[in-house]
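Enquirer: The following block contains a protein sequence and its predicted model.
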Amino acid sequence: MSNRAQELNAELGKVHLMGVGGVGVSAVARLMLDYGLRVSGSDAKDLPVLDDLRARGARISVGYDPANLGDADTVVVSSIIKPGNAEYDEAVARGLKILHRSQGLEATMRGHEMIVAVAGTHGKTTTTSLTAHMLKTIGAAPSFAVGANIASLGTNAELGTGEYFVAEADESDASFLNYRPDVIIVTNVEADHLDHYGTAEAVHQAFVDFASLLPEDGLLICCADDPGANELARTMRLKRPDLRVQTYGFAEHADRRLSDAHVRDGGRFAATIEWGSGQEHVLNLAVPGAHNLLNAAAALSVGINAGMDVDEALEALGSFSGAARRFEFKGEASGVRVYDDYAHHPTEVSAALKAGRAVAGNGKLHVLFQPHLFSRTREFYRQFAQELSLADSVTLLEIYPAREAPIPGVTSELIAQRVEVPAHVFAPEQAVAHVAGQAEAGDIVMTVGAGDVTYLGPQILDALA
């Protein structure tokens, strides 16, 4: 057992994780198992990830019961675990150490020489995945924790032997303030999660507070194309002149400038990237969309600042095949290709549909969209309608409530009524039949949203076949 593993074992003892089937908590469980800790966990549903954790030595239970705690010393909880959960209440009654998922992840980060945290309203999962993939492909053996499974890495979290730890930093409940990064990437800063923050100003302040966690001579990498991230870079240059602040993007003032974005033969997406005096290279990706060129430019900036060979880093980025639920190809039937995307904010929907348009070529784009959260729908229904109008047809499911109670008058019809192309709201079974009936050979179908719409892609393929 390494020194850090011994320290972690002494600090946490036996660890029980509640909500362990979630992608964030399962990542913490995998890392703790890699450290050699004794791990148990529970979740409300029997999910495929639980079998993987069992195979790696964790004691896993389905359903919440105080008995599941066993002789645990520390409990790690996801954001959805609240007082009133019998297992959680038992942990409180027994005086066990209780950590939020982010605090559990932070414990596994400590001891690494270079902690890279990737934050942003959108794009952080793919950017984290690209960075981890790049570092692993060139042999840097990073540790990483990502909010999705990465096909090229075979997992969403791993304890590597190298000095880097790359982590997705979730801003939704300000829990990213629990981390202590050496490098921060900020892809964008927009108003979202207003159920937690209340105002757009509070969201922006949270990112300022996050960037302020960087140590002296820490590195802040911001997207120059996004007004919020660009403003963060400007603010931190004034507030913390001891920091290194760099920008990337298509904007003229970006430190690493992208230009000439285009689709290559074979469906690859490419752009020129240049910096300094005379440094010019081609960024050539297998994943579609200008937004992914930006994400890759952010990852490349980490490699450049670490002194890695640029050509090796570019080649590694070019081999990245994508993260789960990020324009993920689900299959093809009757000449119709079906993709799934996690987009659940208007900006994300816009990026996803633009990528779909590029891939569709002369074919039509049919979108099955499920709004996520009543509060987000109330805030952005006009913008959702505007971005969904990029499609040729739009089918909507009712709002996925997640953690929220319904808000009177807030339904998917608010969006459907304002979409500028044919749009209808259906129950899932009818939605599948409707979408399959619309699509013809050469078209693209996209299931879009952060809820259970992801399970309808295979059903659409069956209906098409």
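Expert: Arrived safely, thanks for sending. These numbers come from a predicted model, not from an experiment.

Enquirer: can we go C-alpha only for contacts and neighbour counts from here?
Expert: OK.

Enquirer: What helix or strand is Leu17 located in?
Expert: strand 15-18 (DSSP states H and E).

Enquirer: ok, residues contacting that strand?
Expert: Residues outside strand 15-18 that contact it (Cα atoms under 8 Å, 6 or more residues apart in numbering): 25, 29, 37-43, 69, 72-78, 81.

Enquirer: Show me what whichever helix or strand comes after that strand packs onto, helices and strands only.
Expert: As assigned by DSSP H and E, the chain's next helix or strand after strand 15-18 is helix 23-34. The contact analysis (3 or more Cα pairs under 8 Å, 6 or more residues apart in numbering; DSSP states H and E) places helix 23-34 against strand 15-18, strand 39-43, helix 48-55, helix 101-109, strand 143-150, strand 155-158.

Enquirer: Dump these to CSV, plus mean neighbour count.
Expert: Formatted as CSV, these follow (neighbours: other Cα atoms under 10 Å):
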stretch, mean neighbour count
strand 15-18, 28
strand 39-43, 24
helix 48-55, 14
helix 101-109, 22
strand 143-150, 25
strand 155-158, 22
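
Enquirer: hold the first one in mind and look at this next one:
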Amino acid sequence: MKFENVYFLGIGGIGMSALARYFLHEGRRVAGYDRTPSSLTEALEAEGASVHYEDDVRRIPAPFLDPATTIVVYTPAVPHDLGEFVYFREQGFTIEKRSQMLGHLAEGKYVMAVAGTHGKTTTTTLVAWLNRALTGGGSAFLGGLSKNFGGNLVLGDGPRLAVEADEFDRSFLRLYPDVAVVTSADADHLDIYGTHEAVKEAFSQFVRQIRPGGSLVIKQGVEITLDNPRVTIYRYAYDTPCDFYARNIRLAEGGHYRFELVTPSGVIGDLTLGIPGWVNIENAVAAVASVWCAARAEGSELAEEPLREALASFTGVKRRFDFYLNTPGQVYMDDYAHHPRELAATLTSVRRMFPGRRITALFQPHLYTRTRDLYREFAEALSLADEVVLLPIYPAREEPIEGVGSEMIAGLVRVPCRIVPREQLADTVAAMPTDVVISFGAGNIDACCAAIAERLRAKCRS
């Protein structure tokens, strides 16, 4: 790339910060704007990036004001009337979406892309971890903070590149993978797509972009148009017989599972996944299928013992089945789930892990449009808990919509349910009779986790 400087609009996003870290590693000068400080922006500043939090052209560092030496990367969540965005556009800077830049960086790599309306972050991260274990190398751009790698960027030798392929704003259509995983194609981001059919068509287009001779690994039951004759299609499932699936699944201590994995080339036995939850067994099946395809493309087979060790040592992603407290008398965990299918899958997993125990779900809806479109499904999923506490909607990039609020969900939940302000959440939970507590949401509910955990620990000590 000819540019010495890379400026990011929305530098604090999980995907944007991974790109920023990549360019810092490459020796480029990096700066950017975001609305609020976060642990991600603090880490970037510690690594050498210049970050500010006011939309003010005067805050842009001088070296980044020359269009001949600076490229601008933006996230679709940034409004086009943002002052700095307008300035860069009017001054003739080269401006690219995050997905465009990611597409450039994927050129010349063996791309292993994981797409889906849910499940993709854990699956992508496990693909990256398996690549490292099985090849000693591999790189990755992740949509979450990997506990094994200590971040959202993985840099390693070899051609394999694991990428989380984000369907928001059709960003994943900038990728041309060698192996693609599709975990789901549910109705989501309808503010962008309009209809569920349009969502499914975007996933169909993504599959069409798999390179000739490549492979598609798609969850059993996901129905999209598959009309790319140049690729091999494999189906995967949790325990339904198909090309890749788990069998002889046994629940072990702490919610972990032992299982066997059926593949087209045989059965791999005596596997244990290092993170709990049945839904993560399904994610693991998809990840192993992906690296199985990569190995076959290289003319080799999976090495079973390194695979066993890698699955057992996988520690997951921050805010995915993230335990803060796990005792016989009190459990508290946090999860990023923000779609009804994700909520239902996680609650079902927790119910299996802790049979007979009382589950309290804390949920912060994310986006007015998603709540408007899916409030019935949210209520149905949350009714799998024994009690529910809702927070007001986290707006993210959206303005309020008249008549849309958490009350729409609360009115249909079939178990005891209340709505409280976020600042009262820890006190509310502390005053409730609790057993197994799980918080959900893609907004800022995670800022409450430490306080909730401390209050629950205090209850255990009293």
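Expert: Received it, and whenever you're ready, just let me know what you need. Keep in mind the model is a prediction, meaning the values are calculated, not measured.

Enquirer: Overlay them and tell me the TM-score.
Expert: Once superposed, chain against chain, the TM-score is 0.91 (TM-score structural alignment, normalised by the length of the second structure); 445 aligned residues with a Cα RMSD of 1.9 Å.

Enquirer: so where is the strand holding Leu17 of the first structure in the second structure?
Expert: Using TM-score structural alignment, strand 15-18 of the first structure corresponds to residues 6-9 of the second structure.

Enquirer: Mean per-residue distance, that stretch versus the first structure.
Expert: Average distance, stretch 6-9 of the second structure versus aligned residues of the first structure after superposition (mean Cα distance after the TM-score superposition for the first structure): 1.0 Å.

Enquirer: contacting residues around the longest helix seen in the second structure?
Expert: When the second structure is parsed with DSSP state H, its longest helix is helix 278-297. Here helix 278-297 of the second structure makes contact (Cα under 8 Å, 6+ apart) with 112, 119, 122-124, 126-127, 130-131, 179-181, 183, 215, 217, 219, 236-238, 244-246, 257, 261, 263, 273, 301-302, 311, 345-346, 349.

Enquirer: Tell me the helix or strand right after that helix.
Expert: That would be, after helix 278-297 of the second structure and using DSSP H and E, helix 304-313.

Enquirer: angle of that next one against helix 278-297?
Expert: For helix 304-313 of the second structure against helix 278-297, the angle by axes from the mean of the first three to the mean of the last three Cα atoms, to 10 degrees is 150 degrees.

Enquirer: what packs against helix 304-313 of the second structure?
Expert: If you count contacts as 3+ Cα pairs under 8 Å, 6+ apart, helix 304-313 of the second structure packs onto helix 120-135, strand 266-272.

Enquirer: looking at the ones you listed, which is buried most?
Expert: helix 120-135 (a mean of 25; mean count of other Cα atoms under 10 Å).

Enquirer: Report all helices and strands that that one contacts.
Expert: Using 3+ Cα pairs under 8 Å, 6+ apart, helix 120-135 of the second structure sits against strand 110-115, strand 139-146, strand 160-165, helix 278-297, helix 304-313.

Enquirer: how about those in TSV, adding distance to Pro416 of the second structure?
Expert: Below are those laid out as TSV (distance: least, Cα to Cα, whole Å):
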stretch	distance to Pro416 of the second structure
strand 110-115	35
strand 139-146	32
strand 160-165	37
helix 278-297	26
helix 304-313	38
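
Enquirer: For Glu387 of the second structure, find the nearest of those.
Expert: helix 278-297 (21.9 Å; Cα to Cα).
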